[in-house]
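1. sequence-free structure coming up:
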């Protein structure tokens, strides 16, 4: 009998929005699932409407569906363990920050990009999808694969997909995805709290 990995509701100190409470980053994706065009467009819209310093929107994405040449090109730039589990993802998205425009440095580019990917992640969760962000990729190889201009900085690779049945996963991935989730206590995040 097949079993599904636990949806692992996060243990929060107070109730928070359901999509935030349910968000987590598995590696065990359903290798047959295809993200619907409407869902993909909604992920893009969520990213597009993220806050942006001076509304400069220095966020760019390379979006690739499993089975495409672009997906394979991204996959070829991933490091070690990331290259073992990502072929099962429905989508690979490269999150790129535009660090300069018209000769002017965009100081908040990576911050804005992070917000865009966070919004994308929450929209994905609200649609029953999962997202895992990775820093384990070869930046120069990725830059070369897509002939990125020097002002465009690849910051992360994002896997998107549907959770697989636990029995369909290799042992190592199943064990990692089933491990308990933890976070530092909320008090550890505050430098000064005067409220």
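-> Thanks, I have the structure now. Everything numeric in this text was worked out from a predicted model, so none of it was measured. Numbering: from 1, shown residues only.

2. contacts and neighbour counts: CA atoms only from here.
-> OK.

3. how close does residue 70 sit to residue 93?
-> Going from residue 70 to residue 93 by Cα to Cα, to the nearest Å gives 10 Å.

4. buried residues in stretch 69-87, which are they?
-> 70, 71, 74, 75, 77, 78, 82, 85, 86, 87 (16 or more other Cα atoms under 10 Å).

5. centre of the chain to the lengthiest strand in the chain, how far?
-> Longest strand in the chain by number of residues, with DSSP state E as the criterion: strand 152-161. Remark: strand 152-161 is offset 7 Å from the chain centroid, using Cα atoms, centre = their mean, to the nearest Å.

6. how about stretch 5-23?
-> Worked out by Cα atoms, centre = their mean, stretch 5-23 lies 17 Å from the chain centre.

7. what about it, how long is it end to end?
-> 14 Å.

8. what's that stretch in contact with?
-> With Cα atoms under 8 Å, 6 or more residues apart in numbering as the test, stretch 5-23 has contacts from 24, 121-123, 125-126, 130, 163-166, 174, 177-178, 181.

9. mind listing what's buried along that stretch?
-> Under 16+ other Cα under 10 Å, the buried positions of stretch 5-23 are 5, 10, 19, 20, 21, 22, 23.

10. for the fifth one, which three-state class applies?
-> When classified by DSSP: H, G, I helix; E, B strand; the rest coil, residue 21 comes out as helix.

11. surely residue 133 is within a helix?
-> No. Judged by three-state DSSP, residue 133 forms no part of a helix; its state is strand.

12. pull the number of nearby residues for it.
-> If you count neighbours by other Cα atoms under 10 Å, residue 133 ends up with 20.

13. what about residue 151, neighbour count?
-> 15.

14. which residues are contacting stretch 167-183?
-> Contacts for stretch 167-183 (Cα under 8 Å, 6+ apart): 2, 3, 4, 5, 6, 8, 10, 26, 27, 28, 85, 166.

15. distance from the chain centre to that stretch, please.
-> 18 Å.

16. next SSE after the longest strand of the chain?
-> With elements assigned by DSSP states H and E, the helix or strand that comes after strand 152-161 is helix 171-178.

17. before we go on, here's another structure to hold up against the first:
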């Protein structure tokens, strides 16, 4: 697949979706020479800021690090497995934190759910603006906590790459195969427990 073949990544859906949803995918190949577009990065973060949350608590916080900064290097140093081999080419890395305890010490039961919505909004806005995002769970949460002195009320939930798609041929063989594999999903009927 070349950059010209990105249209082949559009989902084969059973219902018509907004283009930003149908075309969204999570690449591992990023252009390591491309600098993150600050206006597009800001728009993605603004989309996260305006996502819904239980009782409007907005329990999300983000660590945003651009490639070439010590903060970026600290995040890469805490990525695990294959993530450490490819994520360093992204233009930016974003650590998503959920505020699971409020300032008064009360549990925020929906914090992880709300953070997930915020990151979803971020990824869709980024894709709409021509950037690509890939969310990862393979990271050392304690390492990130120590690297950024994260308050105990907050839990690192995910790390998201953000940037410009690059050539998949730059990836190691196993990752390139995954990058080029057809997109698949469980059938819609299979995810509906009840559809009365």
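-> Looks like it came in fine. Note that the structure is predicted; figures quoted are calculated from it, not measured.

18. which residues in structure 1 form strands?
-> Taking DSSP E as the test, the strands found in structure 1 are 59-65, 91-98, 100-101, 104-105, 130-134, 152-161.

19. skip the chain neighbours and tell me the closest residue to residue 124 of structure 2.
-> residue 20 (6.1 Å; Cα to Cα, 6 or more residues apart in numbering).

20. corresponding residue for the one you found in structure 1?
-> Aligning on TM-score structural alignment places residue 20 of structure 2 opposite residue 19 in structure 1.

21. tilt between the helix ranked longest in structure 1 and strand 59-65?
-> Looking across structure 1 with DSSP state H, the single longest helix is helix 109-126. With axes from the mean of the first three to the mean of the last three Cα atoms, to 10 degrees defining the directions, helix 109-126 of structure 1 sits at 40 degrees from strand 59-65.

22. so helix 109-126 of structure 1 matches what in structure 2?
-> Going by TM-score structural alignment: helix 109-126 of structure 1 matches residues 111-128.

23. buried residues, that stretch. List them.
-> Judged by neighbour count (16+ other Cα under 10 Å), stretch 111-128 of structure 2 contains these buried residues: 111-112, 114-128.

24. what of stretch 85-103 of structure 1?
-> In stretch 85-103 of structure 1, counting by 16+ other Cα under 10 Å, buried: 85-100.

25. in the superposed pair, what's the mean gap between the longest strand of structure 1 and structure 2?
-> Once fitted to structure 2, strand 152-161 of structure 1 is off its aligned match by 0.4 Å on average (mean Cα distance after the TM-score superposition for structure 1).

26. tell me what that strand is packed against?
-> strand 91-98, strand 130-134, helix 139-145 (3 or more Cα pairs under 8 Å, 6 or more residues apart in numbering; DSSP states H and E).

27. and those as TSV, adding distance to residue 54 of structure 1?
-> Formatted as TSV, those follow (distance: least, Cα to Cα, whole Å):
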stretch	distance to residue 54 of structure 1
strand 91-98	14
strand 130-134	26
helix 139-145	27
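
28. quick one: which of those is nearest residue 153 of structure 1?
-> strand 91-98 (5.1 Å; Cα to Cα).

29. average offset of the closest one relative to structure 2?
-> Looks like 0.3 Å for strand 91-98 of structure 1 (mean Cα distance after the TM-score superposition for structure 1).

30. what's the angle from that strand to strand 130-134?
-> Computed by the same axes, to 10 degrees, the angle separating strand 91-98 of structure 1 from strand 130-134 equals 50 degrees.

31. before we move on, back to that, of all the strands of structure 1, which one is nearest residue 188 of structure 1?
-> strand 130-134 (23.4 Å).

32. how big's the offset between that closest one and structure 2?
-> Mean for strand 130-134 of structure 1 is 0.5 Å (mean Cα distance after the TM-score superposition for structure 1).

33. quick check, nearest of the buried residues of stretch 69-87 of structure 1 to residue 190 of structure 1?
-> residue 82 (32.0 Å).

34. what's the nearest residue to that closest one if we skip its chain neighbours?
-> In space, residue 82 of structure 1 is closest to residue 136, 6.9 Å off (Cα to Cα, 6+ apart).

35. mind listing what's buried along stretch 126-145 of structure 2?
-> Under 16+ other Cα under 10 Å, the buried positions of stretch 126-145 of structure 2 are 126-129, 131-136, 138-139, 141, 144.

36. TSV please, covering those and showing distance to residue 46 of structure 2.
-> Formatted as TSV, those follow (distance: Cα to Cα, whole Å):
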residue	distance to residue 46 of structure 2
126	10
127	14
128	13
129	13
131	15
132	16
133	15
134	18
135	18
136	21
138	25
139	25
141	25
144	23
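
37. which one of the residues you listed is nearest residue 106 of structure 2?
-> Relative to residue 106 of structure 2, the closest of these is residue 141; by Cα to Cα it sits at 22.0 Å.

38. cool, thanks, talk later.
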